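A.B. asks: Prediction below, plus the sequence it came from.
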Amino acid sequence: MSLHLFDSASRSVREFHPVRNGTASIYVCGPTPQGPPHIGHLRGCALSYDVLRRWLLHKGLTVTFVRNVTDVDDKILTKAAEHDTSWWEWSATYERAFESAYDTLGCLPATITPRATGHITQMVELIQRLIDRGHAYAAAGDVYFDVRSWGEYGALSGQRLDEVQQGETAAEGKRDPRDFTLWKGARPGEPSWPTPWGPGRPGWHLECSAMALTYLGDEFDVHGGGRDLIFPHHENEFAQSRAAGDAFARFWMHSGLVGLAGEKMSKSMGNVVSIPEMVRRVRPQELRYYLVAPHYRSTIEYSPEALEESVRAYQRIESFVGKVAARTGSVEPGEVGREFTAALDDDLGTPAALAAVHTTVRAGFTALDTGDDAAARAAAATVRARLGVLGLDPLAWSSTSTVDTSAVAALDVLVGELLEQRQRAREAKDFAAADAIRDRLLTAGITVEDTPDGPQWTFKDS
């Protein structure tokens, strides 16, 4: 279908062919809701794959999108105990926070959001299959995957077996420190479920394999997540699923991380930029633009200056579409065009896709300036179509936008007259008068940016 995606397992860009014609199946590792979401979470398990999903929908495929919730985990149990609350209440509270953040940034709702605790039966069945095939063993109430039994172990992450460190503590009966836990035996005060090997709770890696199998079958199209999940989580998923006899994912996709001062953004480092805090600074669509604009596999180094630059870029697009709609009436989305299509077909190349958007916006502003309303309207239709694929269509966000497009036409005339006065003052080298006009507009809530296409105005961010 001409779409090519980078596959982490083969370390190459390959052409995407869905397992089943006319459909696409995506499993994304969702949150372990131990605390509030930050922008790193939203990029890693939501926005990158929301763009993929929207592009597949644009191509006419029916998409099944599964994003799980790891609702029982060591970190959740620890946090809940520290705050003297039940683990399930703690998990549910922050699960809702994640769902709210997805909705705030315009992510399409998942087809289903399975919780780990709702799939214990499927996990037990998967463990039994692994034991029967000689790839897992029970010891002192725990069950482990025997990494030496699977000759392909390390294929996804590229690690050699003698380099592997699972990050798990030593335990009675564990044959090899590189073996990873499928099932954790019950401990005092912790939740547990009955199994043939004794009561306990699932290991993190086991959960995703079982839930992906349940909803997408033994072979599906894309498994996604943040790059930090490649090892050990995705390596272990890959190993246990293939060892159980399942083809599992055709593509493994990994989104780049969000950093701050050169470090990965994480709760443990305390350098978290939360979604509620961010949307107090900028509008949700502007934050989405900031996180979607770089290539999904690249690392974003967060800074207020970079965010502000993205805000200005998005507002310029928004201003253009708003002005055209106000001048010519309703503008319906058109065709996305070859340049945009080629960009997204090349491993979701959002930088090139947005470059095509800005090229069209520049041409559209020129058409507005020369009075060619038909050309401006055609440009706006193309821009709307392209931004719709990226979840950034300004008119689709109009209910949360501070821009009143019904008033833009009249305001554009008034501001235009002031900008003409400012330009005459600049040509006469009366810079004090030019700055005074700019300051008057700023006081009125309007910012002016001097561009190669002439001065452009937008509403000041509130």
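C.D. replies: That came in fine, so what should we check first? From a predicted model like this one, the values you see are computed outputs, not experimental measurements.
A.B. asks: can we go C-alpha only for contacts and neighbour counts from here?
C.D. replies: Will do.
A.B. asks: who's in contact with Lys264?
C.D. replies: Leu257, Val258 (C-alpha atoms under 8 Å, 6 or more residues apart in numbering).
A.B. asks: so where does Val19 fall, helix or strand?
C.D. replies: For Val19, there is no enclosing helix or strand under DSSP states H and E.
A.B. asks: wait, it sits on Leu216?
C.D. replies: No - taking contacts as C-alpha atoms under 8 Å, Val19 lies outside contact range of Leu216: 10.5 Å.
A.B. asks: gap between Ser303 and Arg440?
C.D. replies: For Ser303, the distance to Arg440 (C-alpha to C-alpha, to the nearest Å) stands at 29 Å.
A.B. asks: Comparison target, given below:
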Amino acid sequence: MTVRLYDTQTQTLRDFAPLDPANVTVYVCGPTVQSAPGIHHLRAALAFDLLRRWLTRRYGRVTFVRNVTDIDDKVLLNATEREPWWALAYRMEQEFNRAYAAIGILPPTYEPRATASIPQMQELIARLIDRGHAYAEGGDVYFDVRSWPAYGALTHQSIDAMEPSADSDARGKRDPRDFALWKGAKPDEPADAVWQSPWGPGRPGWHIECSAMSARYLGAEFDIHGGGLDLRFPHHENELAQSAAAGDAFARYWVHNGLVTVGDQKMSKSLGNHLLAGDILAQHDPLVVRYALGAAHYRSNLDLTPASFDEASAALERIRTFQQRAARTLGTATPLVAADLPEAFAAALDDDLGVPQALAVVHETVRAGNAALDAGDRDAAARALVEVGRMTGILGMNPADPQWQNDGDAGQTRALDALVHTMIAQRAQARADRDWAAADRIRDAIAAAGIVLEDSADGTYWSLSDG
């Protein structure tokens, strides 16, 4: 068993060798909670939820840290007199957590807020100043990019080719590319968004937060640093530079998920194509959203269209229909089978988390299971049922899992079941009366509603059609 991951820094597929095979350590950049989550936030969180689930399967334990940036320029900008920055940040954090939970993303092992690690950030800044890689000027502290020859190592850029850093005022910078580690207090910012420091009152810069929190919760060296592709520069580049310059080994593997596009355009509020997670979850079943966001390879850009959710719904219905049919046919006398994960499924996930290939194995197993049911091969059908449950369970996409059931759905299903069975009974009576015209009308009405009937020796059963 060898897990391989694409390392953004080396731009190669690398065999994954954790520092401690009994405890894989992962740090993922979480949300900056200045506004409600977009669908791209869910896609990013889901990519690392899937990775975490597979690493847990392979190694047994994963310590997974996802931070919350609750102090930032944008958080302060979006605050109002009626809703202070800290109240806005908390409300948005809760919205993110609800959206994550809705699509089955596991809660992190630790979820630190930036405002709870200010002392650790100040200690890291002091180390950088002592080592000659940062300087204080007028209440601000900046990282001196030209003092660190390896700056640009993550994204393979030269300093002179980089754009000036836009994360702070240029008032005290020695080089326009230097970035802020500490931002001096400003008269127009809230007094409660200020902390005392050796360089004067102020607040941390964005980049220093993750370096300090990852070291606090995972140590100076850890296995995987993850985040969206758009965070590579400047955020992750700056994290790597300041942590390495301070003497920390930092992340051993860099893993980035692709972006979400709409109509092949990057999502943007200015383009009017910004899809809010809440709106999508109100329109689609959460499991359908999880499947639609997770079915593409995590490194690819995902172009979302209405068809994306239709295809996900149809795929899940094929799985669900097989599970229901197999459970109905096998009943309580399900044969005892020795079934584990198909080798092709495990191999797909070992190979840079190949979820598309793993799902192909799921659907092939569903097809084989249906064929076994048709042939009356109970052992093969039972084996397929177990395998499908285990595979979709690892992916968090098992339609039979109770987490995807809710009272509203159950009530609607019961009502629909009663109506369909009434029509099935009427059709059976018409056939018994040899009223073939009436039987055909009922059959056509059922088909027009998108319902498929399956006649068997022990009765007639229904399911929703893929179309």
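C.D. replies: Alright, I've got the coordinates. As the structure is a prediction and not an experimental result, all values here were calculated from the model.
A.B. asks: Can you give me the TM-score here?
C.D. replies: Scored against TM-score structural alignment, normalised by the length of structure 1, the superposed chains reach a TM-score of 0.88; 439 aligned residues with a C-alpha RMSD of 3.0 Å.
A.B. asks: circling back: the more surrounded of Val19 and Leu216 of structure 1?
C.D. replies: Leu216 (19 against 15; other C-alpha atoms under 10 Å).
A.B. asks: So what does that one match up with in structure 2?
C.D. replies: Counting by TM-score structural alignment, Leu216 of structure 1 corresponds to Leu218 in structure 2.
A.B. asks: Please give the number of neighbouring residues around the residue nearest to its match when sequence neighbours are not counted.
C.D. replies: Leaving aside its chain neighbours, Leu218 of structure 2 sits nearest to Thr25 (6.7 Å; criterion: C-alpha to C-alpha, 6 or more residues apart in numbering). Residues lying near Thr25 of structure 2 (other C-alpha under 10 Å) number 25.
A.B. asks: Also Thr2 of structure 2?
C.D. replies: 12.
A.B. asks: follow-up on the earlier one: which secondary structure state is assigned to the residue nearest to Leu218 of structure 2?
C.D. replies: strand (DSSP: H, G, I helix; E, B strand; the rest coil).
A.B. asks: cool, and Arg252 of structure 2?
C.D. replies: Secondary structure state of Arg252 of structure 2, per three-state DSSP, is strand.
A.B. asks: who does the stretch of helix or strand Trp90 of structure 1 belongs to touch, helix- and strand-wise?
C.D. replies: Using DSSP H and E, Trp90 of structure 1 maps to helix 87-104. In terms of contacts (3 or more C-alpha pairs under 8 Å, 6 or more residues apart in numbering; DSSP states H and E), helix 87-104 of structure 1 is packed against helix 74-82.
A.B. asks: at 10 Å instead, please
C.D. replies: If you count contacts as 3 or more C-alpha pairs under 10 Å, 6 or more residues apart in numbering; DSSP states H and E, helix 87-104 of structure 1 packs onto helix 39-42, helix 74-82, helix 275-281, helix 284-292.
A.B. asks: what about the third one, how far off from structure 2?
C.D. replies: Taken over the aligned residues, the distance from helix 275-281 of structure 1 to structure 2 averages 2.2 Å (mean C-alpha distance after the TM-score superposition for structure 1).
A.B. asks: Buried residues, that helix. List them.
C.D. replies: Residues Ile275, Pro276, Val279, Arg281 are the ones in helix 275-281 of structure 1 that count as buried (16 or more other C-alpha atoms under 10 Å).
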